[in-house]
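J.: What follows is a predicted structure for the sequence shown.
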Amino acid sequence: MAKKWIALGGLAILIGIALYSFASQNADTVESLNNDQLGTDLIDNPGSSLKKGQVAPDFTLTTLNGDSVSLSDYKGKKVILNFWATWCPPCKAEMPHMQNFYEAYGEDVEILAVNLTDKDNGIDKIQQFITDYELTFTVPLDESGEVGTIYQAITIPTSYILTTEGTIQHKIVGPMDERMMEQLIQSTP
């Protein structure tokens, strides 16, 4: 019986450490955001081909229902360009926040949640994910992986915040919540 309690106590400590680490990381991200530095360092580094202020590379992909979607179609609107997969736990955590944000701001901000289909578990899983999370924003499929490569979506989720002119303002590696999205969009021309 004592061994069981020791094991449970150890598990509780590990969970506490994980939650503390996540909360600390999120607080650091929000502080960086408040200083308008979130994303800048990730884009403006010598090894990166994408730069803050650069026009985001255009692409055309297809959705699950066969519609063709081009990034350039959204010029004139701010865009959250997100890269994700169904098996990714941080992506699963982020999607409800994206949906809530889209419901609140969808008239002014477009969300393009590009599924990295070449790295995912099949079309059926993607469709089930969209249904389960009741996603109403556009989900283009990157079946070849080319767009994810261009946008350096190595760690997912990876998101870019684009201005109304279609230029890159921020790059975020990791999940966002609604508050972060609001702050990022407010700081984006």
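T.: Ah, there it is.

J.: C-alpha from now on. contacts and neighbour counts both.
T.: Will do.

J.: The helix or strand where residue 100 lies packs against which elements?
T.: In this assignment (DSSP states H and E), residue 100 forms part of helix 89-105. Secondary-structure packing of helix 89-105 (3 or more CA pairs under 8 Å, 6 or more residues apart in numbering; DSSP states H and E): strand 109-115, helix 178-186.

J.: rerun that using 10 Å as the cut-off
T.: strand 78-84, strand 109-115, helix 123-132, helix 178-186 (3 or more CA pairs under 10 Å, 6 or more residues apart in numbering; DSSP states H and E).

J.: can I get these in JSON lines with mean neighbour count and distance to residue 37?
T.: Formatted as JSON lines, the helices and strands packed on helix 89-105 follow (neighbours: other CA atoms under 10 Å; distance: least, CA to CA, whole Å):
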{"stretch": "strand 78-84", "mean neighbour count": "25", "distance to residue 37": "17"}
{"stretch": "strand 109-115", "mean neighbour count": "22", "distance to residue 37": "21"}
{"stretch": "helix 123-132", "mean neighbour count": "14", "distance to residue 37": "32"}
{"stretch": "helix 178-186", "mean neighbour count": "16", "distance to residue 37": "10"}
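
J.: what's the closest of those to residue 100?
T.: Among the helices and strands packed on helix 89-105, the nearest to residue 100 by CA to CA is helix 178-186 (7.3 Å).

J.: angle of the closest one against strand 78-84?
T.: 130 degrees (axes from the mean of the first three to the mean of the last three CA atoms, to 10 degrees).

J.: Give me the helices and strands touching helix 178-186, please.
T.: helix 2-34, strand 78-84, helix 89-105, strand 158-162, strand 168-173.

J.: Quick check: which of the helices and strands packed on helix 89-105 is nearest to residue 32?
T.: Taking those one by one with CA to CA, helix 178-186 is closest: 10.6 Å.

J.: Now do the closest one: distance to the chain's middle.
T.: Remark: helix 178-186 is offset 12 Å from the chain centroid, using CA atoms, centre = their mean, to the nearest Å.

J.: about what we covered before: and residue 134, which of the helices and strands packed on helix 178-186 is closest to it?
T.: Using CA to CA, the helices and strands packed on helix 178-186 put helix 89-105 closest to residue 134, at 7.9 Å.

J.: and the angle from that closest one to strand 158-162?
T.: Going by the same axes, to 10 degrees, helix 89-105 makes 30 degrees with strand 158-162.

J.: In JSON lines: the helices and strands packed on helix 178-186, plus distance to residue 138.
T.: Output for the helices and strands packed on helix 178-186, formatted as JSON lines (distance: least, CA to CA, whole Å):
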{"stretch": "helix 2-34", "distance to residue 138": "26"}
{"stretch": "strand 78-84", "distance to residue 138": "10"}
{"stretch": "helix 89-105", "distance to residue 138": "10"}
{"stretch": "strand 158-162", "distance to residue 138": "14"}
{"stretch": "strand 168-173", "distance to residue 138": "19"}
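
J.: Next up, a structure to set beside the first:
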Amino acid sequence: MSHGRASRRRFTLLAAPAAAAALALTLSACGTDNKTGGGGDTHFVTGTGGISTVARGDRATAPKLDGESLDGKQLDLADYKGKVVVLNAWGSWCGPCRLEAKYFTKVAKATGQDVQFLGINTRDPQRGPAISFEKDFGVPYPSFYDPTGKLLLRFPKGMLNLQTIPSTVVVDRDGKIAARSLTPLDDTKLHEMIDPLIAEK
């Protein structure tokens, strides 16, 4: 009887570090937490499915995002003012990013000229894996190459977390931040974010 208790105790003591390590890996790998609150003056209202939106009159201006794309060309968010812009932060190393990539590709191809998708590739120290990721999923839009997360840090405090990948921000036609999700999205959720903005005139 006591031998059984000792065995269980030893198993528990051995299992605890393994469980802690697994938890740490889960939290640090892609940061797929569901926190949608934010600090700063973002005015987000959290709806269902982890999507947060901002009323038209309360939206903050999107930060200046410019730099090199994965293929070495210059890319600037300001060039797309007048369109609804979907900004998706992703990494080739991130499993949930792979799960949502097919949906982003599908919706990007299906939406008209009113919508521009842009990726922000982050925490990929080399371009090669990220370029392969885009080829594998047939991604039809460009991505900023942001290996250290500098572009993500330009967003208002509390809006995005470098550790939370994938994450998506939608900018309205006036260049203001209108919606955000810190969780992976499918095509239905993507349309939930962008369709109301497409309808705005």
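T.: Nice, I can see it. On a predicted model such as this, the values are computed, not experimentally measured, just so you know.

J.: Got a TM-score for the two of them?
T.: Scored by TM-score structural alignment, normalised by the length of structure 1, the superposition of the two chains gives a TM-score of 0.71; 148 aligned residues with a CA RMSD of 2.5 Å.

J.: re the thing from before, the helix holding residue 100 of structure 1 aligns to what range in structure 2?
T.: The alignment of helix 89-105 of structure 1 onto structure 2 (TM-score structural alignment) spans residues 95-111.

J.: Quick one: distance of the matching stretch to the chain centre.
T.: 12 Å.

J.: Need the contact partners of it.
T.: With contacts defined as CA atoms under 10 Å, 6 or more residues apart in numbering, stretch 95-111 of structure 2 is touched by 29-32, 86, 88-92, 115-119, 133-134, 136-141, 165-167, 183-191, 194-195, 198.

J.: If we use 7 Å, what do you get?
T.: Residues from elsewhere that reach stretch 95-111 of structure 2, judged by CA atoms under 7 Å, 6 or more residues apart in numbering: 90, 91, 117, 137, 138, 139, 140, 166, 184, 185, 186, 187.

J.: cool, stretch 131-144 of structure 2 as well?
T.: When contacts are defined by CA under 7 Å, 6+ apart, stretch 131-144 of structure 2 is touched by residues 67-70, 75, 92, 101-102, 105, 117-121.

J.: how about 8 Å then?
T.: 66-71, 75, 92, 101-102, 104-105, 108-109, 116-121 (CA atoms under 8 Å, 6 or more residues apart in numbering).

J.: Which stretch of structure 1 lines up against it?
T.: Going by TM-score structural alignment: stretch 131-144 of structure 2 matches residues 127-140.

J.: now stretch 4-21 of structure 2
T.: Under TM-score structural alignment, there's no match for stretch 4-21 of structure 2.

J.: what range in structure 2 matches stretch 163-177 of structure 1?
T.: Going by TM-score structural alignment, stretch 163-177 of structure 1 sits over residues 172-186 in structure 2.

J.: For that stretch, measure first residue to last.
T.: 20 Å (CA to CA, to the nearest Å).

J.: Could you export the helices and strands packed on helix 89-105 of structure 1 as JSON lines, including distance to residue 148 of structure 1?
T.: Below are these laid out as JSON lines (distance: least, CA to CA, whole Å):
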{"stretch": "strand 78-84", "distance to residue 148 of structure 1": "7"}
{"stretch": "strand 109-115", "distance to residue 148 of structure 1": "8"}
{"stretch": "helix 123-132", "distance to residue 148 of structure 1": "16"}
{"stretch": "helix 178-186", "distance to residue 148 of structure 1": "21"}
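
J.: Which one of these lies nearest to residue 18 of structure 1?
T.: Nearest of these (CA to CA): helix 178-186, 20.9 Å.

J.: hmm, who's touching that closest one?
T.: 30, 33, 34, 78, 97, 98, 100, 101, 161, 170.

J.: mean per-residue distance, that helix to structure 2?
T.: Comparing helix 178-186 of structure 1 with its match in structure 2 after superposition yields a mean distance of 1.2 Å (mean CA distance after the TM-score superposition for structure 1).

J.: which stretch among the helices and strands packed on helix 89-105 of structure 1 comes nearest residue 16 of structure 1?
T.: With distances scored as CA to CA, the stretch of those nearest to residue 16 of structure 1 is helix 178-186 (23.6 Å).

J.: Identify the farthest-apart pair in the contacts of helix 178-186 of structure 1.
T.: 34 and 100, at 21.6 Å, using CA to CA across the contacts of helix 178-186 of structure 1.

J.: closest to residue 121 of structure 1 among the contacts of helix 178-186 of structure 1?
T.: Among the contacts of helix 178-186 of structure 1, and counting by CA to CA, the member closest to residue 121 of structure 1 is residue 98, at 21.6 Å.

J.: Grab the nearest non-local neighbour of residue 50 of structure 2.
T.: residue 181 (5.9 Å; CA to CA, 6 or more residues apart in numbering).

J.: Then residue 179 of structure 2?
T.: Nearest to residue 179 of structure 2 is residue 53, by CA to CA, 6+ apart, at 4.2 Å.

J.: Which residues are in contact with the one you found?
T.: 44, 45, 46, 47, 178, 179, 180.

J.: Quick one, which of those are buried?
T.: The neighbour-count test (16 or more other CA atoms under 10 Å) marks 44, 46, 178, 179, 180 as buried among those.

J.: thinking again about what came up before, how far does the match of stretch 131-144 of structure 2 sit from the chain's center?
T.: The answer for stretch 127-140 of structure 1 is 14 Å, by CA atoms, centre = their mean.

J.: re the thing from before, quick check: the farthest pair among the contacts of residue 53 of structure 2?
T.: 47 and 178 (13.0 Å).
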